[in-house]
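Visitor: No letters, just coordinates:
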């Protein structure tokens, strides 16, 4: 009987039963086939394994050694799959095309770690152990937010993140596209958003006071064709891209491009990190701007959700603004909190007219929330609990267990220590569904998400360091059902690191940072 423990699977499948015999060895004569609905996965598997092994893995017929198929009657659940390997071949059956893709991801993990390289090393024996695996995800929303506004990530890096997410069976990429420090998406109707608002004159280094700056311009944006390419690349890997256009706060860059949108006239694109008073006005002109931007956003992102932010919106400018106070009076609103709710509701109605659902950070609950809106709970669990009890769908993303820019140890050599301590075990053991919800209320918890804010993450190497191995721990938490024991998980995680090595991921070693990971003299916070 084969030793399946030699192939540490992450995330852990629901059921793994070792088979008899030696399994299937891939050779130059191995063929692959797929039914029409699974052909996308077939092409992906041939490309990835072909590059790593150097084998042709040509397409064949129903007698092929590796066969992929979609069977809605398989009884495996949404995104579920069954993988059977024996001496005759390997079969992957999925309830839907996504299930087949996830089964193929598991098949790849059953091979040596070199299966994640881009060219053959020449010495590996490519044997799949005999096994029967049945699996399906716990949550439908298994997400990661990537902040490309604070530090821009070139398209190739976004697509690399998509590949690493797919490797871990994550299925939602939330792109934080706009903030005080930069606007990252081309909007045809408003060209100055990319001409002027997509770059800043310099960036704050660390979080010291008084602030220290690097003196280097920083910028970048995605053209609409770039966005289409990213969305299509993600869709081929069964990942939905959720765009975020953050309003009415965190809008300093947009106001820089079009000062009439704000309350303070001409202002620069932000160069510091934090929360700032500059917010959108609540005029008809500002609302029209948001609607026009969203019209182009929904053209580019076909998924059901559009995120409008709604977080950290100071009210001081509105309290002093004649137009804001007039709006409160005209609409019969109680205060500035209800004014923000009124603003967000208008955007929700507009998105609903396009057949889309609004998502916002949990501040959108303040002042009342329109039916159909989805709440992303980040300030602890309280917002998620309140939203679920009010009948709103929820994505859990509390800072203490979900912010992957937070420090990974309290050691002095940990680079740019911010926030509170968040180790892989803390991510792994945190329960996404808050205690105290009824069974009916808990059904509103779509899943969970980790967030990667990039104020202090300005290169792909630093992004790798902050993401991994914590993203691997998160992936198992949101995919796998049943009890979680970090003592059982850690040996599998250590084995999984060999795959990350082969894929070229510069993760943080579990023992601590390497010398080149450190950033001496750069002050954090927390």
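Guide: In hand now; what should we look at? This structure is a prediction, so every number in the text was calculated from the model and none was measured.
Visitor: going forward, measure contacts and count neighbours with C-alpha atoms only.
Guide: Noted.
Visitor: quick one, what contacts the residue most central in space within the chain?
Guide: The residue lying closest to the centre of the chain (CA atoms, centre = their mean) is residue 144, at 1.9 Å. By CA atoms under 8 Å, 6 or more residues apart in numbering, the residues touching residue 144 are 170, 172-174, 449-452.
Visitor: switch to 6 Å and redo it
Guide: Counting by CA atoms under 6 Å, 6 or more residues apart in numbering, residue 144 touches 173, 449-451.
Visitor: Give me the distance from the strand or helix carrying it to the chain's centre.
Guide: Element membership of residue 144, judged by DSSP states H and E, is strand 141-147. Distance of strand 141-147 from the chain centroid (CA atoms, centre = their mean, to the nearest Å) equals 2 Å.
Visitor: So residue 245 versus residue 384, what's the distance?
Guide: 21 Å (CA to CA, to the nearest Å).
Visitor: quick one: which of the two has more around it?
Guide: residue 384 (31 against 25; other CA atoms under 10 Å).
Visitor: Just confirm that one is within a strand.
Guide: No: counting by DSSP: H, G, I helix; E, B strand; the rest coil, residue 384 falls outside a strand, being helix.
Visitor: Settle this for me: it is touching residue 377, isn't it.
Guide: Yes: using CA atoms under 6 Å, residue 384 is in contact with residue 377, at 4.9 Å.
Visitor: mind listing the strands in the stretch 301-450 of the chain by residue range?
Guide: With DSSP state E, counting those that start in this stretch as the criterion, the stretch 301-450 of the chain has strands at 305-309, 357-361, 374-377, 394-396, 445-452.
Visitor: for these, which one ends up most surrounded?
Guide: strand 394-396 (a mean of 30; mean count of other CA atoms under 10 Å).
Visitor: List the contacts of residue 214.
Guide: Here residue 214 is in contact with residue 203 (CA under 6 Å, 6+ apart).
Visitor: Quick check: buried residues in the next helix or strand along the chain from the strand holding residue 144?
Guide: As assigned by DSSP H and E, the chain's next helix or strand after strand 141-147 is helix 155-167. Residues 155, 158-159, 161-167 are the ones in helix 155-167 that count as buried (16 or more other CA atoms under 10 Å).
Visitor: Below is an additional structure, to be compared with the one above:
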């Protein structure tokens, strides 16, 4: 009889019985149904010698149950063990962020990551589509966004140091997705129970857009290129009517492509240098009745929220949005510090825990020259992801209820291709899945034992990973 510890994430309730079920078409023998008698997030899977039956409280829970069944089938050699599983996740948001702006990834590469997420019952793909180094989404009426903004002429080699001299590879890099390609990706993810949340980062991280349309910046007479180094650009959206019309057009089209209830508007790392030096910005501040330059970002946040609310969407922002006026229905994604979770929930904002300390998978996984180049700033090991404290102890029950879930981040400055992406994601993604699902308490040694049994499954599916130490 198979050992239940091989299942990832670990279900809350597993009962094994004698016997097995054999069929040449396992999926054809699975009966499914949605039942109002079950909680919306729960599913019940029963495999007996007579067949397999899956019942769930919603379509989303049904997808989780199908993924569990697929996992069992993938381990079977014709015979499938008899088992009853009753399961439900702790968190509604079990996410993975993927930055396609710094390095472009083909649709097939994204589909592979979606398959890996589905296997581990992660259910939100946060797709970072725009940044200083590349604009990846087709927007009708703005062709230069993908003709110019999607391409940079060269890329910095090695670790980026803001004050240092750098070498460049002199290779043109870029690419973009058509709206139809993204709609196809949405459908692919939906069939696997995964919601795609798009991100258009604004009003900062906009150099690729300003390079495409200088009139969107603070100085329309100044031509800049798509950023070729990492770090934070001073080139942000200006305060002109054209800039706000651009935001409306982009968000309206993004909302149409992605049918989910959320759109991420970034809001992080927005320098105020250009606004401070701009006569137009000072004039706008007088017009709007603002007294601090920092309040301009709040104006963009309010505007984006209004546009998306018209489309039936809610905004999500990185935790910097807490520093300016914030609409009441905003969802905050905490990344900078552990205490940020306490701040956002104490102010009544639903929060996704994405804190850099344990959930940034662009960090190196171990010390040593054999590891690929990674962003400076520390090491996040597999054990860190599994054992690190993600939620502050001192939250009240009301604050804990505002935590939607947790999310791992794959920023791709130092992740140039699909093989590198999978190496950096896995097996840390497995530990993330355990935490996000809320599997029963177990030791690090127990998890590592189960993980060792699980990794051959990834290999069989053609999904790469970093071998265990």
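Guide: Good, I have the coordinates. The structure displayed is predicted, hence computed values, not measured ones.
Visitor: picking up where we left off before, which stretch of structure 2 lines up against the strand holding residue 144 of structure 1?
Guide: Aligned by TM-score structural alignment, strand 141-147 of structure 1 falls on residues 93-99 of structure 2.
Visitor: mind checking the end-to-end distance for stretch 211-229 of structure 1?
Guide: Where stretch 211-229 of structure 1 begins and where it ends lie 38 Å apart, using CA to CA.
Visitor: Onto which residues of structure 2 does it map?
Guide: The aligned range for stretch 211-229 of structure 1 is 166-184, by TM-score structural alignment.
Visitor: how far away is the aligned partner of residue 417 of structure 1 in structure 2 from residue 362 of structure 2?
Guide: Superposed on structure 2 with TM-score structural alignment, residue 417 of structure 1 falls opposite residue 374. Noted for residue 374 of structure 2: a distance of 6 Å to residue 362 of structure 2, by CA to CA.
Visitor: Look at those two and report which has more neighbours.
Guide: More neighbours surround residue 362 than the other of residue 374 of structure 2 and residue 362, with 25 against 20 (other CA under 10 Å).
Visitor: what's the distance between the closest residue to residue 343 of structure 1 other than its chain neighbours and residue 429 of structure 1?
Guide: Counting by CA to CA, 6 or more residues apart in numbering, residue 282 is the residue found nearest to residue 343 of structure 1 once chain neighbours are left out, at 7.1 Å. To residue 429 of structure 1, residue 282 of structure 1 is 42 Å away according to CA to CA.
Visitor: Neighbour count for those two, which is higher?
Guide: residue 282 (24 against 16).
Visitor: what's the burial count for residue 24 of structure 2?
Guide: 9.
Visitor: Would you mind finding the match for residue 275 of structure 1 in structure 2?
Guide: Checking TM-score structural alignment: residue 275 of structure 1 goes with residue 232.
Visitor: tell me the SS of its match?
Guide: Here residue 232 of structure 2 is recorded as coil under three-state DSSP.
Visitor: mind listing what it touches?
Guide: No residues are in contact with residue 232 of structure 2 under the rule CA under 6 Å, 6+ apart.
Visitor: that older thread, can I get the contacts of residue 144 of structure 1 in JSON lines with distance to residue 319 of structure 1?
Guide: Written out in JSON lines, the entries for those read as follows (distance: CA to CA, whole Å):
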{"residue": "173", "distance to residue 319 of structure 1": "36"}
{"residue": "449", "distance to residue 319 of structure 1": "34"}
{"residue": "450", "distance to residue 319 of structure 1": "34"}
{"residue": "451", "distance to residue 319 of structure 1": "31"}
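Visitor: What is the nearest of the residues you listed to residue 478 of structure 1?
Guide: residue 449 (8.7 Å; CA to CA).
Visitor: quick one: the counterpart of that closest one in structure 2 from residue 433 of structure 2, how far?
Guide: Residue 449 of structure 1 maps onto residue 407 in structure 2, with residues paired by TM-score structural alignment. Look at residue 407 of structure 2 and residue 433 of structure 2: by CA to CA, they are 9 Å apart.
Visitor: do residue 417 of structure 2 as well
Guide: Separation of residue 417 of structure 2 from residue 433 of structure 2 (CA to CA): 23 Å.
Visitor: out of those two, which sits in the more crowded spot?
Guide: Counted by other CA under 10 Å, residue 417 of structure 2 and residue 433 do not tie: residue 433 has more neighbours, with 28 against 14.
Visitor: contacting residues for that one?
Guide: residue 120.
Visitor: which SS class is the aligned residue in structure 1 for it?
Guide: Alignment note (TM-score structural alignment): residue 433 of structure 2 maps to residue 475 of structure 1. Of the three states, residue 475 of structure 1 takes helix under three-state DSSP.
Visitor: From residue 16 of structure 2, how far off is the residue lying closest to residue 346 of structure 2 once chain neighbours are set aside?
Guide: Sequence neighbours aside, residue 399 is the residue nearest to residue 346 of structure 2 in space, at 6.2 Å (criterion: CA to CA, 6+ apart). According to CA to CA, residue 399 of structure 2 stands 38 Å off from residue 16 of structure 2.
Visitor: what about the strands in the stretch 1-150 of structure 2?
Guide: 13-22, 30-34, 43-48, 51-56, 79-87, 93-99, 124-128, 130-131, 134-135.
Visitor: buried set for the longest one?
Guide: Applying a neighbour-count criterion of 16+ other CA under 10 Å, the buried positions in strand 13-22 of structure 2 are 16, 20-22.
Visitor: Which strands and helices lie in contact with that strand?
Guide: When contacts are defined as 3 or more CA pairs under 6 Å, 6 or more residues apart in numbering; DSSP states H and E, strand 13-22 of structure 2 sits against strand 79-87.
Visitor: mean shift between the strand it packs on and structure 1?
Guide: With mean CA distance after the TM-score superposition for structure 1, strand 79-87 of structure 2 departs from structure 1 by a mean of 1.3 Å once superposed.
Visitor: Give me the contact list for that strand.
Guide: 11-17, 19-22, 42-48.
Visitor: Kindly calculate the angle that that strand makes with strand 43-48.
Guide: In terms of direction (axes from the mean of the first three to the mean of the last three CA atoms, to 10 degrees), strand 79-87 of structure 2 departs from strand 43-48 by 150 degrees.
Visitor: Centre of the chain to strand 79-87 of structure 2, how far?
Guide: The answer for strand 79-87 of structure 2 is 31 Å, by CA atoms, centre = their mean.
Visitor: OK, contacts around the residue mapped onto residue 330 of structure 2 from structure 1?
Guide: Under the alignment (TM-score structural alignment), residue 330 of structure 2 pairs with residue 373 of structure 1. Applying CA under 6 Å, 6+ apart, we find residue 373 of structure 1 in contact with 358-359.
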